[in-house]
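Q: any chance you could fold what I've pasted below:
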Amino acid sequence: MFEALLSLHPVWQAFFATLFTWAMTALGAGAVYLQQEPTRKTLDLMLGFAAGVMIAASYWSLLAPALVMAEGKALPAWLVVALGFLCGGGFLRLIDKFLPHLHLNMPMSEAEGVKTNWPRSTLMVLAITMHNIPEGLAVGVAFGAVGAGFQEASMAGAIALALGIGIQNFPEGLAVSVPLRRDGLSRHRSFMVGQFSGMVEIVAGVAGAALVFIAQPILPFSLAFAAGAMIFVVVEEVIPESQQGGHTDTATFGTMVGFTVMMILDVALG
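A: Next up is the predicted model:
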């Protein structure tokens, strides 16, 4: 498997990796075709798990390698990584401020961004799309780092990151499609909307890999940027949503399990 991936250009590696993460989103969205839909407690557990994976990936797969790669350059390593981290969060804040969107399980009156008359389903898809941008970017940058020949980057580590993001995309797809089904959309339309939200990861992944491969000196900054964007999404969206259903202990335990799983994947494979 590793040999086959190594033979591809980094952009193609990122494409196939994010194709997998999208497929996991689609698999989760497909839960609307089951007769028994997940309970809110299950959804909160899965959202907590997704948050844990993203937090762990932000450090183990992005920030830690960025600090090592930034050593010995013109600027201090901590400064490059800190700036990238803050810029990633700032970028998502700008999107959050202007892009019309609605977080899961929230009433239409709580829609954020520029005011529009768009339907609820569209606003929810935009919220998850914003969520998926840093995930796809992180995977793309990781494969770009391998292709650029950085010793600190490994194919196993990039694959571990893609696996972790893919695993946590399953509950994300489910968390989008199930509420839409409860809002009255057909099973097919709920599934299509849920899986569509993950397609942006493919675009972001390919763009991230191409950018790093073309401009290798910005790699540490790019890794930190992706980490900052992911942490912003986790704190601003995923964790609050996992706590709204009244199952706070369950969601918190899910976060710890998700963090542990991603940590094991990255350390064991990377």
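
Q: hey, let's count contacts and neighbours off CA atoms from now on
A: Noted.

Q: which stretches in this structure count as helices?
A: Using DSSP state H, the helices found in the chain span residues 2-6, 10-29, 40-57, 64-69, 77-98, 120-147, 155-182, 187-196, 200-214, 219-233, 239-243, 248-269.

Q: how distant is the third one from the center of its chain?
A: Distance, stretch centre to chain centre, for helix 40-57: 12 Å (C-alpha atoms, centre = their mean, to the nearest Å).

Q: tell me which residues are up against it.
A: 161, 164-165, 168-169, 171-172, 174-175, 227, 230-231, 234, 238-239, 241-243, 245, 247, 250-263, 266 (C-alpha atoms under 8 Å, 6 or more residues apart in numbering).

Q: following up with a second sequence; could you model it the same way so I can compare the two?
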Amino acid sequence: MKAVVDYMQSIDPILAAFYATLFTWGLTALGAALVFFFKTMNRAVLDGMLGFTGGVMVAASFWSLLAPGIEMSPGEGFEKVMPAAVGFLLGAVFIFGLDKILPHLHINFKESEAEGIDTGWRRTTLLTLAITLHNIPEGLAVGVLFGGVAAGFEGASIGGAVALALGIGLQNFPEGFAVAMPLRRYGLSRKKSWLYGQASAMVEPVAAVLGAWAVLTFQPILPYALSFAAGAMIFVVVEEVIPETQLDKYTDIATMGFIGGFIIMMALDVGLG
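A: Reported below is the predicted structural model:
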């Protein structure tokens, strides 16, 4: 792990962010590849996976994004926390806007409950877009943190950036499986289910590069950018991930999955950061 951290520190930050999110994308593809080996997915397993995803995202939002953003903000008291508050709100509003515009359908919801602009798109496309929607803030978070490290901001560390990428990658593995299996159930071939499943994470490298570039180009925005990514991720967890785990009888499993994901992400960030 030390070798990875040292290597990431030695290369261009935008390239480092790109490589890190190629890793998270790769784990999504690997998780989606399980569709070649399994015909169905147990609902309890799915809810546990989704809970794990939510726990990682919430822990990353605080330990990797909000806390460093507050730490590197100038001033004291309310003045010090204001950039984090503003960025957090803007991130949530940004995903709220996308949620209202982008046609998508959450994994455990009925087709009549599709959100966004009305279209004639197939259910499989809507499901993929739902996962793509919450991969945007994940990629952005990684890119912003790598950009902050390169800009030399106190509170942003290469270890923390690597930990964030690792944590997001870990939750992307079950996420890839969680989107590929329903697609298979709706009639797609194994190959197409895998292609759609891994495609949902293709947005992460793009968002990461844009995030790193923005921070390096406009350095004063870093506290706002970190909090923006946190607000976007929390919105996704509350609006999408948690409700999806509460539609069946496995809510306790989902909750324990959430706790496990939170603990793992917290440990990674503190241990490596």
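
Q: picking that back up, just the buried ones among the contacts of helix 40-57 of structure 1, please.
A: 161, 164-165, 168-169, 171-172, 174-175, 227, 230-231, 234, 238-239, 241-243, 247, 250-252, 254-259, 261-263, 266 (16 or more other C-alpha atoms under 10 Å).

Q: and for the residue nearest to Y250 of structure 2 when sequence neighbours are not counted, the neighbour number?
A: Leaving aside its sequence neighbours, Y250 of structure 2 sits nearest to A44 (C-alpha to C-alpha, 6 or more residues apart in numbering; 5.6 Å). Neighbourhood size, A44 of structure 2 [other C-alpha atoms under 10 Å]: 17.

Q: now do stretch 143-154 of structure 1: everything it contacts.
A: Contacts for stretch 143-154 of structure 1 (C-alpha under 8 Å, 6+ apart): 9-11, 13-14, 65, 68-69, 142, 155, 158, 208-213, 216, 219, 270.

Q: filter those residues down to the buried ones.
A: The buried subset of the contacts of stretch 143-154 of structure 1 (16+ other C-alpha under 10 Å) comprises 9-11, 13-14, 65, 69, 142, 155, 158, 208-213, 216, 219, 270.

Q: got a list of what E71 of structure 2 touches?
A: Neighbour list for E71 of structure 2: 154-155 [criterion: C-alpha under 8 Å, 6+ apart].

Q: looking at structure 1, name the residue matched to it.
A: Counting by TM-score structural alignment, E71 of structure 2 lines up with V68 in structure 1.

Q: next: V149 of structure 2.
A: Under TM-score structural alignment, V149 of structure 2 pairs with V146 in structure 1.

Q: and V238 of structure 2, by the same measure?
A: Aligned partner of V238 of structure 2 by TM-score structural alignment: V235.

Q: for F98 of structure 1, see how far away its match is.
A: Per C-alpha to C-alpha, to the nearest Å, V235 of structure 1 is found 19 Å from F98 of structure 1.

Q: give me the number of residues near the alignment partner in structure 2 of A268 of structure 1?
A: With the correspondence set by TM-score structural alignment, A268 of structure 1 lines up against G271 in structure 2. By the criterion of other C-alpha under 10 Å, G271 of structure 2 has 11 neighbours.

Q: where does stretch 101-118 of structure 1 end up in structure 2?
A: Using TM-score structural alignment, the partner range for stretch 101-118 of structure 1 is residues 104-121.

Q: other residues contacting that stretch?
A: 98-103, 123, 125-131, 179, 182, 240, 244, 247.

Q: need the buried ones from those residues selected in ChimeraX.
A: Of these, the buried ones go into a single ChimeraX selection, burial set by 16+ other C-alpha under 10 Å:
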select :99,102,103,123,126,127,128,129,130,131,179,182,240,244
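
Q: if we can go back for a sec, distance to S109 of structure 1 for the helices of structure 1 - can I get that in CSV?
A: Output for these, formatted as CSV (distance: least, C-alpha to C-alpha, whole Å):
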stretch, distance to S109 of structure 1
helix 2-6, 47
helix 10-29, 25
helix 40-57, 21
helix 64-69, 40
helix 77-98, 16
helix 120-147, 11
helix 155-182, 17
helix 187-196, 21
helix 200-214, 26
helix 219-233, 21
helix 239-243, 16
helix 248-269, 24
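
Q: V206 of structure 1 corresponds to which position in structure 2?
A: Under the alignment (TM-score structural alignment), V206 of structure 1 pairs with V209 in structure 2.

Q: please consider this matter closed, and thank you.
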